[in-house]
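Student: Pasting the sequence and the predicted coordinates here, then a few questions.
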Amino acid sequence: MKCAVLTGGGDCPGMNAFVRAVVRTLLNLSPESTIWGVLDGWYGLVHGHFRLLSKRDVSGIVMLGGTILGTMRFPEFETQPELRERAARLLHEQGFDYLFVIGGNGSVKASYALERILRERGWNVRILVAPGSIDNDVCNNLGTSIGFYSALERSLEMLSWIRDTASSHRRIYIVRSMGRDSAYLAFYAGIIAGAEYVIRPREEVDFEHLADIAMHRDRDTIFLVSEAYPKSLAEIRQILEQILRQRGVEREIRTVDMSYFQRGGKASVTDILRASWLGYRMVCDALRGADSGFYTAFTIGDERAPIPLELAVDDERTNHLDIPAEIIAMARALR
């Protein structure tokens, strides 16, 4: 069997653990098979950039952040049908049986678009997809994406540093978090770090209420802001400063964007275990002739079947745009 493995979209901790699991499982269970790494994500697939991988190639990478295969943003793959056609034809003509993918929302949609072409042409190349994104924006009503818990650990560490300085100087900090259109990373980081408020992307914010919160804090206040919220950190700061001045309150307000620090660094134990399990499961299913599908990042040992790719890309069936009401209620109760 001839297979390829691709890491797509934004990098995240756990991608290397997934690549390692795919390579070692395939070569140990099916020594006659070959596994090729697609270099630089969907761009590399379109341009035929492959590298034959051995077990030695993936030695010592399990904890590394990022991806040894490389990845890059390639929006043209979504907007130009001829590029998807080219990628599908390349996979078929080079005799690949399976493409293993780990990536975020864009990679799931790219996989589905590619799989449709393969099916329409009658080319027997199947695509198995695992969710890899710190944003947790991939069909997450069935689980959380690989990389999410690693980013939460990084967020907790950074927010604890910010809290130390905020408390020392009696400051208000407005902190931006990654997350794209999803509020999950910012909201969960706010829960574990004890932030006073988290501004979600589509929320109508009551800034008078935020000022009330800040005035009732003795020394420190942290407001977290989701990436997709339309107002900038400077705009939020200006609004709060104006409200506090009108109330006769002088408080120093600082802003911090911790976005790109959340993505890097080694993978958490949770993400390593789940990425390893998914890589193993996907290869075992491929050796049994599984059809294309999307695997949720459930706990190690969970053997739930993958779902069809057309369901994984259906926003009506996923829960990534906002936080469930019961989680919001819990966060409010913990203030």
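Tutor: Sure, I can see it. Numbering: from 1, shown residues only.
Student: Please make it C-alpha for all contacts and neighbour counts, starting now.
Tutor: Will do.
Student: separation between Gln94 and Ala87?
Tutor: According to Cα to Cα, to the nearest Å, Gln94 and Ala87 sit 11 Å apart.
Student: Helices of the stretch 201-335 of the chain, start to end?
Tutor: Taking DSSP state H, counting those that start in this stretch, the helices of the stretch 201-335 of the chain run over residues 207-216, 233-246, 259-263, 269-287, 309-312, 325-333.
Student: contacting residues around the first one?
Tutor: Counting contacts by Cα atoms under 8 Å, 6 or more residues apart in numbering, the residues outside helix 207-216 that touch it are Ile172, Glu196, Tyr197, Asp220, Thr221, Ile239, Leu240, Ile243, Leu244.
Student: Mind checking which of the residues you listed are buried?
Tutor: Ile172, Glu196, Tyr197, Asp220, Thr221, Leu240, Ile243, Leu244 (16 or more other Cα atoms under 10 Å).
Student: Against that first model, consider the following:
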Amino acid sequence: MKRIGVLTSGGDSPGMNAAVRAVVRKAIFHEMEVFGIYYGYQGLINGDIRQLELGSVGDIIHRGGTMLHTARCLEFKTEEGQLKAIEQLNKYGIEGLVIIGGDGSYMGAKALTERGFPCIGVPGTIDNDIPGTDFTIGFDTALNTVIDAIDKIRDTATSHERTYVVEVMGRNAGDIALWAGLAGGAETILCPEYDYDMEELIGKLKRGHDRGKKHSIIIVAEGVGSAVDVSRKIEAKAGFETRVTVLGHVQRGGSPSANDRVLASRLGARAVELLLDGKGGRSVGIEQNRLVDYDIIEVLGKPHTIDKKMYDLSSELSI
């Protein structure tokens, strides 16, 4: 394989640029040509494709977002859109494609794989919801952004003796909420993977209040619902004054952490190695600090889970 492409798709995540850099430089090291596909699958269909050199990816390892930009593309979900994409790949002589993104991006990689085009999926999403890897690119940075916000909110909660309800991102996964809640000492964590009992939550707040506790932090994953709704229920049932903070897209920005830069570099380089070996239809990941790769179709068929022991630990430590 002498010519490959790379694209980023779906929501951006810190470390995507580091992954693009790794793909480009690893490929050039092995005397391959690399073409960047701008604006995700939409750019692929439109032919927004340019060759990348060593200097094209200089000074981007520390930058958040993605230099290749990203966009949603409904057209690519159709057979016509997929055939247009393959036509563009053939036009530029691209023999393999590295796709960096989340589950929606993986669905695109799966579609191309099923049409016989070699694709390697690299997990880039803050949600940490891609099976076949312990961590996705961007999760660690987003997590630290959330923890920084929780630390600041706790200062205000302490000063005003209030209950704060903090809504974090993650789509239908509770990883950000769980990890941030445990690291930030939250009193309650609401994740979409597990049902919660509002009466139990209220009881916990009241028990804390009775022993002299003046403030609390409750973390709500967006997959559970609105933090505003949770706040209103607490005020109505317990009578505690609450404040809501929705962190929003601030979680997706910022310079990637050292962990995300290293992870992205390792996964991006591994994707190129697989293409060099003539392998396609794979998803790269990291498990117990060891690089792994799995069939991308099988990966998409697996359910996302979170660590139940960690979830239970968060409850035990916040009694």
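Tutor: All right, it came through fine. All values reported here derive from a predicted model rather than from experimental measurement.
Student: Gln94 and Ala87 of the first structure - which one has more neighbours?
Tutor: Neighbours of Gln94 of the first structure and Ala87, each counted by other Cα atoms under 10 Å, are more numerous for Ala87; the result is 22 against 10.
Student: matching residues in the first structure for stretch 143-159 of the second structure?
Tutor: Using TM-score structural alignment, the residues of the first structure aligned to stretch 143-159 of the second structure are 152-168.
Student: Give me the mean distance between the longest helix that the second structure contains and the first structure.
Tutor: In the second structure, assigned by DSSP state H, the helix with the most residues is helix 139-160. Compared with the first structure after fitting, helix 139-160 of the second structure has a mean deviation of 0.6 Å; criterion: mean Cα distance after the TM-score superposition for the first structure.
Student: now the angle between helix 258-276 and that helix, please.
Tutor: Angle of helix 139-160 of the second structure versus helix 258-276, following axes from the mean of the first three to the mean of the last three Cα atoms, to 10 degrees, is 160 degrees.
Student: tell me which residues of helix 139-160 of the second structure are tucked away?
Tutor: 139-147, 149-150, 153-154, 157.
Student: would a markdown table of the residues you listed with distance to Glu273 of the second structure be doable?
Tutor: Below are these laid out as a markdown table (distance: Cα to Cα, whole Å):
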| residue | distance to Glu273 of the second structure |
| --- | --- |
| Phe139 | 24 |
| Asp140 | 25 |
| Thr141 | 26 |
| Ala142 | 28 |
| Leu143 | 29 |
| Asn144 | 31 |
| Thr145 | 32 |
| Val146 | 34 |
| Ile147 | 35 |
| Ala149 | 39 |
| Ile150 | 40 |
| Ile153 | 44 |
| Arg154 | 46 |
| Ala157 | 50 |
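Student: List just the nearest of those residues to Thr242 of the second structure.
Tutor: Ranked by distance to Thr242 of the second structure (Cα to Cα), those are led by Ala157 at 9.4 Å.
Student: How about the contacts made by that closest one?
Tutor: So Ala157 of the second structure contacts Thr163, Tyr164, His215, Ser216, Ile217 (Cα under 8 Å, 6+ apart).
Student: Kindly reformat the residues you listed as JSON lines and extend each row with distance to Glu33 of the second structure.
Tutor: Output for the contacts of Ala157 of the second structure, formatted as JSON lines (distance: Cα to Cα, whole Å):
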{"residue": "Thr163", "distance to Glu33 of the second structure": "56"}
{"residue": "Tyr164", "distance to Glu33 of the second structure": "52"}
{"residue": "His215", "distance to Glu33 of the second structure": "57"}
{"residue": "Ser216", "distance to Glu33 of the second structure": "55"}
{"residue": "Ile217", "distance to Glu33 of the second structure": "51"}
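Student: Let's see which of those residues end up in strands.
Tutor: In strands, defined here by DSSP state E, the members of those are Thr163, Tyr164, Ser216, Ile217.
Student: Adding distance to Asp210 of the second structure as columns, could you present the residues you listed in a markdown table?
Tutor: Listed next are these as a markdown table, based on distance: Cα to Cα, whole Å:
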| residue | distance to Asp210 of the second structure |
| --- | --- |
| Thr163 | 14 |
| Tyr164 | 18 |
| Ser216 | 13 |
| Ile217 | 17 |
